[in-house]
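> need coordinates for the below:
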Amino acid sequence: MNVTSGTTTILSVGLHPTALDYSRIPGLDEETLTARIAAGDRALHDAGLDVVSCLLPADPDTAETVLRGCAADTPFAVVMIGAGLRVSPEHTLLFERIVNVVNALSPGVKYCFNTSPETTLDAIRRWVQPKVR
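Alright, predicted model coming up:
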């Protein structure tokens, strides 16, 4: 089931580049990741998608507060949760908290998942089709 982007706001949730331990990620640093995220966000906006980007700290309590601020008063039909929140065992509690908060704020929301900032648009397009003009 796909929704039309003209009637949908997408919440894109990921770890803030300052929240990562780069010693565990060979070949990646904060500056590079920041640039990749910015390029991914530009691609979403260039595709005409209505996206709210929400970059979270690693602390679950603080992340919940930030997430609630990003999602305040906005109905989301699709939530994209980035790989950084899902694939690292040290972020399991954070990922669990984020999913449960989103479920409470937007019951019935559809989820999609990327594997990198470069695959975010593809992940969203699995659920959101561009509005026919």
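> rest of the way, CA atoms for contacts and neighbours
Noted.
> neighbours around L11, how many?
With neighbours defined by other Cα atoms under 10 Å, the count for L11 comes to 25.
> and for D61?
Count around D61 with other Cα under 10 Å applied: 12.
> list the buried residues for the helix or strand harbouring it?
Using DSSP states H and E, D61 sits within helix 60-71. Buried residues in helix 60-71, counted by 16 or more other Cα atoms under 10 Å: 60, 63-64, 66-68, 70-71.
> one more, please, to line up against the first structure:
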Amino acid sequence: MRKDTRVLFIGLHPRSLDYSTVPDGVDEASLTERIAAGEAALREAGFDGVTCLVDASPDSAEAAVREQLEGGGFGLAVIGGGIRMLPEHTLLFERLVNVLIEAVPGIRLCFNTSPETTIDAVQRWIDA
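Prediction:
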């Protein structure tokens, strides 16, 4: 994959998290700042990406992702840890994976563990 591959970054909107289930010290404001810093690092590294922050409703999230995909041209999608790693979001994660596979045959998926590791996740597939 090439560095000019268009990337869709899908994450749970910070207002949608139940902060009693995430590590200590993380709150909406700090997570919002971390997401913004991760996006800035990706832009500075020259990646062409679109961020799609979704809420916890599978229907709403699916609609938001489908809307972003209408612009076309995505070769890679990152699905954030807030969606994948919390058991209460299993259905949300399944729905998003299936939407991506259906809407963009051949899209590659990658996964971060935090906003700070998004660039590492993308780089793994760009270099592949």
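> may I have the TM-score of the superposed chains?
Here the TM-score for the pair of chains, by TM-score structural alignment, normalised by the length of the second structure, is 0.95; 126 aligned residues with a Cα RMSD of 0.9 Å.
> returning to what we had before: counterpart of the helix holding D61 of the first structure in the second structure, which residues?
Residues 58-69 of the second structure are where helix 60-71 of the first structure lands when matched by TM-score structural alignment.
> quick check: next helix or strand after the helix holding D61 of the first structure?
Later in the chain than helix 60-71 of the first structure, the nearest helix or strand by DSSP H and E is strand 78-81.
> average gap between that next one and the second structure?
Using mean Cα distance after the TM-score superposition for the first structure, strand 78-81 of the first structure ends up 0.8 Å from its aligned counterpart in the second structure, as a mean over the superposed pairs.
> which helices and strands does that strand pack with?
Judged by 3 or more Cα pairs under 8 Å, 6 or more residues apart in numbering; DSSP states H and E, strand 78-81 of the first structure is in contact with strand 9-15, strand 110-113, helix 120-125.
> most neighbours per residue, which of the ones you listed?
Across those, averaging neighbours per residue (mean count of other Cα atoms under 10 Å) puts strand 9-15 on top, at a mean of 22.
> so that one corresponds to what in the second structure?
Mapped onto the second structure using TM-score structural alignment, strand 9-15 of the first structure spans residues 6-12.
> can you check stretch 88-100 of the first structure too?
Using TM-score structural alignment, stretch 88-100 of the first structure corresponds to residues 86-98 of the second structure.
> same question, stretch 40-47 of the first structure
Going by TM-score structural alignment: stretch 40-47 of the first structure matches residues 38-45.
> now what about that stretch, what contacts it?
For stretch 38-45 of the second structure, contacts defined as Cα atoms under 8 Å, 6 or more residues apart in numbering pick out 49, 115-119.
> mind redoing it with 6 Å?
With contacts defined as Cα atoms under 6 Å, 6 or more residues apart in numbering, stretch 38-45 of the second structure is touched by 115-116.
> stretch 98-107 of the second structure now?
For stretch 98-107 of the second structure, the external contacting residues (Cα under 6 Å, 6+ apart) are 75-76.
> mean deviation, the longest helix along the first structure versus the second structure?
Counting by DSSP state H, the longest helix found in the first structure is helix 30-46. The superposed helix 30-46 of the first structure is, by mean Cα distance after the TM-score superposition for the first structure, a mean 0.2 Å from where its aligned residues fall in the second structure.
> what's the spacing between the following helix or strand past that helix and its chain's center?
For helix 30-46 of the first structure, the following helix or strand on the C-terminal side (DSSP H and E) is strand 50-56. Relative to the centre of its chain, strand 50-56 of the first structure is centred 6 Å away, using Cα atoms, centre = their mean, to the nearest Å.
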